[in-house]
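S.K.: this one's sequence-less:
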């Protein structure tokens, strides 16, 4: 199963299009049970996702799924605590080891503490606490520079019909040639891709025409926006896992159903690609609201 389950909503009321707040622990248990039954075998979490790791730990999720977690942004004060922070994540998850450990910020491998941070990641892998180490990317420039410096084994990056920067830069091909595992996130662009153009507010309202054109293309292809967004990422051969987040079992069921759509070529939405960071980088949305 190429789908992986993101868990930020289990620890925070996350997402610009989130209407239900943080997922309850009982609903989280239901989601995990349905995900496992569907063949999903990987969970994506992070030290910075509120109490997500603790919720997963209380539900013994790591006994049923592979887990990837992330260290928080390691400023000068936290760089020396990288090992301690990872140990905290293991305690919260109630496990002795995880599948993947990522830096939440690629810039940590470009700053003055980069070599020391990388050595700490390597040490955790060599001691058997993690299988693959790497980082979470936000843009291709930083990601490519990190790949020039370190033998990364796992990378997570944003990828959707509007944001193909990591494809266009050649980064995905580089990862494939080096055997670097790629996890794609933000395939719905926090819900923008499957939203109602008429309900867009704040600075996103100026992108109504972008969303309308995408949805019109979906109708031409006889696909729902959810089907199109999913197939776009799932059909990329360089992508190993597609991370999706849900707020309920109902949403997960809708996504599982949508994955059954027929494959489509990447070029189907090529004219909708955008380099406008105000649209494709959700971390900027709050500042522009």
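M.R.: That came through, no problem. Predicted, not measured: the structure shown is a model, and the values here were computed from it.
S.K.: rest of the way, CA atoms for contacts and neighbours
M.R.: Will do.
S.K.: what ranges do the helices span in the stretch 101-250 of the chain?
M.R.: For the stretch 101-250 of the chain, the helices defined by DSSP state H, counting those that start in this stretch cover 114-126, 140-149, 165-168, 171-178, 208-220, 225-234, 249-258.
S.K.: Just say which of those is most tucked in.
M.R.: Stretch with highest mean neighbour count among the helices of the stretch 101-250 of the chain: helix 225-234 (a mean of 24; mean count of other CA atoms under 10 Å).
S.K.: residue furthest from the geometric center of the chain?
M.R.: Distance from the C-alpha centroid of the chain, by CA atoms, centre = their mean, peaks at residue 220 (28.5 Å).
S.K.: all strands of the stretch 51-200 of the chain, in order?
M.R.: 66-71, 98-103, 130-136, 154-158, 181-185 (DSSP state E, counting those that start in this stretch).
S.K.: nearest to residue 214, of those strands?
M.R.: strand 154-158 (18.1 Å; CA to CA).
S.K.: tell me what the closest one is packed against?
M.R.: strand 98-103, strand 130-136, strand 181-185 (3 or more CA pairs under 8 Å, 6 or more residues apart in numbering; DSSP states H and E).
S.K.: rerun that using 10 Å as the cut-off
M.R.: strand 98-103, strand 130-136, helix 140-149, helix 165-168, helix 171-178, strand 181-185, strand 241-245 (3 or more CA pairs under 10 Å, 6 or more residues apart in numbering; DSSP states H and E).
S.K.: Can you verify my assumption that residue 128 contacts residue 97?
M.R.: Yes. Counting by CA atoms under 10 Å, residue 128 does reach residue 97; the two are 7.0 Å apart.
S.K.: Looking at these two, which is more packed in?
M.R.: The residue with more neighbours, out of residue 128 and residue 97, is residue 97; 22 against 13, by other CA atoms under 10 Å.
S.K.: Can you tell me how far that one is from residue 254?
M.R.: From residue 97 over to residue 254 the distance is 32 Å, taken as CA to CA, to the nearest Å.
S.K.: before we move on, the earlier item: what's near enough to touch the residue farthest from the centre of the chain?
M.R.: residue 214 (CA atoms under 10 Å, 6 or more residues apart in numbering).
S.K.: Repeat that for residue 150.
M.R.: Applying CA under 10 Å, 6+ apart, the residues near residue 150 are 109, 114, 115, 118, 134.
S.K.: In addition, the following structure is provided for comparison:
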């Protein structure tokens, strides 16, 4: 299998605007470090950023980078908040100004509930698309049932969904292949399950304890594959034919470089099959928003 290009990565920016992640001990990334990460990403072929109004001042950080580096302008995916007052045109104008871009690569509803509640405003999105203010319309979802419902809307072009070593092909493969067959672009997030894969298995973390058996299985497969957990996690997502782009988040330039280097590794069909065989029974454990 040929090496996967870094342009399959989308760089998430939540860490640049908020303290985020179960394994993040350093807090929100500084402006200086954010600029270093963004420059490294652009220089290594990553062309799309993922952001949201809900991500603190991430928009402003991106906009400041673009202002300082106009020759290194990213395409931007951003998301409407979970709850908003239907002033979509005004919001998009604000987003474009904050991000210092003439067009959004994609505007996503931040949740399926938000999508459903605001379906009456969909014509406004189509109008903005016709005006070239947004290129694509999408939805960020969690469950397979939500994907099933969203793919019925021909105007939804991008679906963003969790996918990783545990939230895997055995859970998602069938529905994601169906979405691809409907012409949808598939973006996956939570490749590292908010850093859970890197935590000490003896940790007192409640979620880790409940997933201990599956995480032990992952550890055994990692040893068998003779690769690092980051290589296993990223390539498992990137090697899926039905996944167009893999969203990653980093806390530092060095971490980004590690993730880019991870793509030099290829997971064998045997290891892929071993990973596919892991089945988490309580899927709520795979949703960080439900963690206690």
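M.R.: Noted; the coordinates are in hand. Not measured: the values here are computed from a predicted model.
S.K.: Once they're superposed, tell me the TM-score.
M.R.: Remark: TM-score between the superposed chains equals 0.91 [TM-score structural alignment, normalised by the length of the first structure]; 281 aligned residues with a CA RMSD of 1.9 Å.
S.K.: ok, residue 57 of the first structure touching residue 96?
M.R.: No. Using CA under 10 Å, residue 57 of the first structure makes no contact with residue 96, being 11.5 Å away.
S.K.: mind checking the end-to-end distance for stretch 4-14 of the first structure?
M.R.: Per CA to CA, stretch 4-14 of the first structure runs 18 Å from first to last residue.
S.K.: cool, stretch 221-241 of the first structure as well?
M.R.: 24 Å.
S.K.: Ok, stretch 145-160 of the first structure next?
M.R.: OK, stretch 145-160 of the first structure end separation, CA to CA: 22 Å.
S.K.: Which residues are in contact with the equivalent of residue 145 of the second structure over in the first structure?
M.R.: Mapped onto the first structure by TM-score structural alignment, residue 145 of the second structure lines up with residue 141. If you count contacts by CA under 10 Å, 6+ apart, residue 141 of the first structure has them with 165, 166, 169, 171.
S.K.: again with residue 22 of the second structure
M.R.: 193, 194, 195, 196, 198, 199, 205, 288.
S.K.: From residue 129 of the second structure, how far out is it?
M.R.: Distance from residue 22 of the second structure to residue 129 of the second structure, by CA to CA: 36 Å.
S.K.: what's the counterpart of residue 106 of the second structure in the first structure?
M.R.: So residue 106 of the second structure corresponds to residue 100, using TM-score structural alignment.
S.K.: Now do the nearest residue to its match once chain neighbours are set aside against residue 21 of the first structure, distance only.
M.R.: Leaving aside its chain neighbours, residue 100 of the first structure sits nearest to residue 68 (4.3 Å; criterion: CA to CA, 6 or more residues apart in numbering). Distance from residue 68 of the first structure to residue 21 of the first structure, counting by CA to CA: 23 Å.
S.K.: what about those two, which has more around it?
M.R.: Taking other CA under 10 Å, residue 68 of the first structure and residue 21 do not tie; residue 68 has more neighbours (22 against 14).
S.K.: so how far is residue 159 of the second structure from whatever residue of the second structure lines up with that one?
M.R.: Here residue 68 of the first structure is matched to residue 77 in the second structure, going by TM-score structural alignment. Residue 77 of the second structure sits 12 Å away from residue 159 of the second structure, going by CA to CA.
S.K.: what residues are shared contacts of these two?
M.R.: Common neighbours of residue 77 of the second structure and residue 159 (CA under 10 Å, 6+ apart) are 108, 137, 138.
S.K.: any chance of those residues in CSV, plus distance to residue 84 of the second structure and neighbour count?
M.R.: CSV is the format used below for those (distance: CA to CA, whole Å; neighbours: other CA atoms under 10 Å):
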residue, distance to residue 84 of the second structure, neighbour count
108, 13, 25
137, 17, 23
138, 16, 24
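S.K.: which ones are touching the closest residue in space to residue 66 of the second structure that isn't next to it in sequence?
M.R.: In space, residue 66 of the second structure comes closest to residue 73 once its chain neighbours are excluded; the distance is 5.7 Å by CA to CA, 6+ apart. Counting by CA under 10 Å, 6+ apart, residue 73 of the second structure touches 38-39, 42, 47-48, 62-63, 65-67, 99-101.
S.K.: Can you add distance to residue 269 of the second structure and neighbour count and give those back as a markdown table?
M.R.: Formatted as a markdown table, those follow (distance: CA to CA, whole Å; neighbours: other CA under 10 Å):
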| residue | distance to residue 269 of the second structure | neighbour count |
| --- | --- | --- |
| 38 | 33 | 26 |
| 39 | 34 | 17 |
| 42 | 31 | 17 |
| 47 | 29 | 20 |
| 48 | 29 | 23 |
| 62 | 38 | 27 |
| 63 | 42 | 21 |
| 65 | 41 | 23 |
| 66 | 41 | 19 |
| 67 | 45 | 15 |
| 99 | 41 | 26 |
| 100 | 43 | 20 |
| 101 | 41 | 20 |
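S.K.: so which of those residues comes closest to residue 88 of the second structure?
M.R.: Using CA to CA, the contacts of residue 73 of the second structure come closest to residue 88 of the second structure at residue 99, 16.1 Å.
S.K.: ok, now how distant is that closest one from residue 67 of the second structure?
M.R.: 9 Å.
S.K.: Also residue 275 of the second structure?
M.R.: 43 Å.
S.K.: ok, residue 213 of the second structure touching residue 166?
M.R.: No. Residue 213 of the second structure lies out of contact with residue 166 (CA under 10 Å); the separation is 11.4 Å.
S.K.: Can you pull the residues that touch both of those two?
M.R.: Joint contacts of residue 213 of the second structure and residue 166 (CA under 10 Å, 6+ apart) are 278, 280.
S.K.: Report the contact partners of residue 140 of the first structure.
M.R.: Here residue 140 of the first structure is in contact with 146, 157, 158, 164, 165, 166, 167, 168, 169, 170, 171, 172 (CA under 10 Å, 6+ apart).
S.K.: Determine which residue lies closest to the centroid of the first structure.
M.R.: Mean-position check on the first structure, CA atoms, centre = their mean. Result residue 185 at 3.0 Å.
S.K.: Could you pull up the residues touching the equivalent of that residue over in the second structure?
M.R.: Using TM-score structural alignment, the equivalent of residue 185 of the first structure in the second structure is residue 189. Counting by CA under 10 Å, 6+ apart, residue 189 of the second structure makes contact with 10, 12, 140, 160-164, 237, 245-249.
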